[in-house]
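Student: sequence isn't available, so here's the structure alone:
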């Protein structure tokens, strides 16, 4: 009785209310509280509180049957169960990049319980995403959603994965954008290297175009990674950049990403000159830095936007400088295996699948080289007296009669 009395409060309007703690949700670990108000008398409030305790007693005893009936909201599942699990399954950089995407796009289902999400909901979600997003991006988002729903099935929170029932959006091969050698030359001709900041931009864009490095690999480069004696550049890491105070090197994308790139003489000279200029202004271990800290991707992306506009050349994304390097090598006649190794692809299929279409008139070139390459003298007699099938027997008899 004393407990009930303490839990029941009187409101300013003279009515009574209570807030009671009924234990924890065994799935999420969250406290379960119930609030009731508007009781005219304290007695009514006491009776309602007692009834609520009786009604929930089986839950408080963790009844298996009622626990199965307890539905967990998708929002609680994502925040309290899936994201903590997902964080242990992927690299920290991957988790931090994707957690924001998950929260943004999965909100569509937050008003539903996990077990109430149906294929129809997923299809409607796909249509909504398709209004503003590319198919490749939607495929990635839905791929993570399927992983989340698979986990829910494993944990017996739902019986099925509606995402797999609907299927992902159809894959669409995206057009690879790049600059030709001539277009790159036009763009960099507008960069004034006597200006310290523009000198930094010139070296950054040049290095990306001439090596095909991923931007994260380039921004993680230390001067010690470049051997000016042998002319080689060692890629062993990529950069995780959160803000100007939080950044650090992490493992590269794949094992194949750890590689050595041989630099051409001109690039080596540009790097040597930049190292001298940089040293006069700042002290840093980072190659691509003008202020002591590694550069941000959007800094270089904005530079591409500005100088491509000045040059009258179509704008490309920062990652497209990697594609531009591959295109340059292809135009020079380099084979796909060399390109694969230089770009750090895991397998040759990735290289051919991405850049195979850039080989201009390759079939015609092969046909020209094959013409006349095989020489032989035709037989003047029949050296094969093996039995023939019915059709060829009739054909031979016909030919023999015509010759008589």
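Tutor: That came in fine, so what should we check first? No experiment lies behind these values; they were computed from the predicted model shown.

Student: drop to CA atoms for contacts and neighbour counts, all remaining ones
Tutor: Noted.

Student: how many residues are close by residue 9?
Tutor: Residue 9 has 17 neighbours, counted by other C-alpha atoms under 10 Å.

Student: now the spatially most central residue of the chain, what's its secondary structure?
Tutor: Centroid-nearest residue in the chain: residue 140, 6.8 Å away (criterion: C-alpha atoms, centre = their mean). When classified by DSSP: H, G, I helix; E, B strand; the rest coil, residue 140 comes out as helix.

Student: so how far is residue 162 from residue 74?
Tutor: In this view, residue 74 and residue 162 are 13 Å apart by C-alpha to C-alpha, to the nearest Å.

Student: please say which of those two ends up with more neighbours.
Tutor: Of the pair residue 74 and residue 162, residue 74 is the one with more neighbours under other C-alpha under 10 Å, namely 26 against 22.

Student: hold the first one in mind and look at this next one:
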């Protein structure tokens, strides 16, 4: 039967998990801490319940404790927690980060993982040569992703009472410098739209949607024809299309619940979408049985040549070629989302409307990202009011 030892304001519960090959008894332990405000009687009753539960778990082999190594626990965390609670994109991203993390700290027991282990790992990630593409170290943003992954695992270990605290909380997360928003100004955006008219219809639709709606890349590629309401000129965003190594292209949920939204589009864009749908239908008829039937029930707007969903890297490659052809300075795909937001703000749209169209979970997110643009718009509004009421007084 499990035994109890009081240690400060907590209780240490120990139980036998049998014997190892040498005949040595295997002991497991856990710490239980009463909730604030519990009476002595309640503590006694709950402590007895915890003893019985812990004893049963230990004897059945279902008990974990801080002795488990980080890699072993993380794998269990992926299986028992990650698959159900993480967004699919986050799950596969963490899987990608896991390999390098296991090499550095996978052998360390949870109860012995200390801040200096993490700091050394982050230092190694920043060393030249770690990034195979650039030859330099990983960016602070990527290193912060590693920190978030490790912290998520350790947080769950605390909640499952394997350890008392999360060492990641005692380490400052790598600082990510705030980058100035890169987007097209009004003149560049107008040139962008003029040049689009000389492009194939698919190119026109992809970049018109991005710059006129501000939707994210994954949201764009997740669009299905049933999401387009031609009569009311609206698009409803319900899902995203993502890619992960070993998983391929898959459908995922939107970034947040607020990201599920309906956006009004200009009638000109609705007409262009009709033209694009007709073009896609003709291509599908020409290909016949070659056209992929796996996605027949959920036909995507943007596909590969054979009807399979478009790879997430394709729009970026298309954008760079388009910009080079027309002598427009290179910007990222996400810059078109920023362009949409800044032009809306410049046109006088209120923050709540901009936030809603972008699918931000909170208006404060919009305020933080576009603080400079909002300040400029506020100054312009002040000047316009002064022109009307002060500088243009009759007489």
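Tutor: Noted; the coordinates are in hand. Bear in mind the structure is a predicted one, so any value in this text is a computation, not a measurement.

Student: could I get the TM-score for this pair?
Tutor: The TM-score (TM-score structural alignment, normalised by the length of the second structure) is 0.69; 319 aligned residues with a C-alpha RMSD of 3.4 Å.

Student: that older thread, overlap in contacts of residue 74 and residue 162 of the first structure?
Tutor: Here residue 74 of the first structure and residue 162 share no contacting residue, scored by C-alpha atoms under 8 Å, 6 or more residues apart in numbering.

Student: neighbours around residue 347 of the first structure, how many?
Tutor: 12.

Student: now do the one 3 residues further on
Tutor: Residue neighbour count, defined by other C-alpha under 10 Å, stands at 12 for residue 350 of the first structure.

Student: that one sits in which helix or strand?
Tutor: helix 348-355 (DSSP states H and E).

Student: so how far is the helix or strand following that helix from its chain's centroid?
Tutor: Later in the chain than helix 348-355 of the first structure, the nearest helix or strand by DSSP H and E is helix 362-370. Relative to its parent chain, helix 362-370 of the first structure has a centroid offset of 37 Å by C-alpha atoms, centre = their mean, to the nearest Å.

Student: what is helix 362-370 of the first structure packed up against?
Tutor: On a contact count with 3 or more C-alpha pairs under 8 Å, 6 or more residues apart in numbering; DSSP states H and E, helix 362-370 of the first structure meets no helix or strand.

Student: give me the mean deviation of the helix holding residue 350 of the first structure from the second structure.
Tutor: Here the mean offset of helix 348-355 of the first structure against the second structure after fitting is 1.0 Å, by mean C-alpha distance after the TM-score superposition for the first structure.

Student: separation between residue 339 of the first structure and residue 234 of the first structure?
Tutor: Residue 339 of the first structure is 16 Å from residue 234 of the first structure, by C-alpha to C-alpha.

Student: re earlier: got the buried residues for the helix holding residue 350 of the first structure?
Tutor: By 16 or more other C-alpha atoms under 10 Å, the buried positions in helix 348-355 of the first structure come out as 351, 352, 354, 355.

Student: what ranges do the strands span in the stretch 101-250 of the second structure?
Tutor: Assigned by DSSP state E, counting those that start in this stretch, the strands in the stretch 101-250 of the second structure fall at 228-229, 234-237, 240-244, 248-252.

Student: what angle do the last one and strand 240-244 make?
Tutor: Here strand 248-252 of the second structure points in a direction 140 degrees away from that of strand 240-244 (axes from the mean of the first three to the mean of the last three C-alpha atoms, to 10 degrees).

Student: ok, residues contacting strand 248-252 of the second structure?
Tutor: In contact with strand 248-252 of the second structure (C-alpha under 8 Å, 6+ apart) are residues 87, 88, 89, 222, 239, 240, 241, 242, 243, 309, 311.

Student: just give me the neighbour total for the corresponding residue of the first structure for the fifth one.
Tutor: Following TM-score structural alignment, the counterpart assigned to residue 239 of the second structure within the first structure is residue 237. Around residue 237 of the first structure sit 21 other residues, with neighbours defined as other C-alpha under 10 Å.

Student: how about residue 285 of the second structure?
Tutor: Residue 285 of the second structure has 11 nearby residues by other C-alpha under 10 Å.

Student: okay, and it sits in which element?
Tutor: helix 267-287.

Student: whereabouts in the first structure does the helix or strand following that helix align?
Tutor: Next along the chain after helix 267-287 of the second structure, taking DSSP H and E as the criterion, comes helix 314-325. In the comparison with the first structure, helix 314-325 of the second structure aligns to the range 299-310 (TM-score structural alignment).

Student: what's near enough to touch residue 251 of the first structure?
Tutor: 236, 237, 238.

Student: how about it, what's its match in the second structure?
Tutor: Match for residue 251 of the first structure (TM-score structural alignment): residue 253.

Student: quick check: that match vs residue 225 of the second structure, distance?
Tutor: Distance of residue 253 of the second structure to residue 225 of the second structure, computed by C-alpha to C-alpha: 17 Å.
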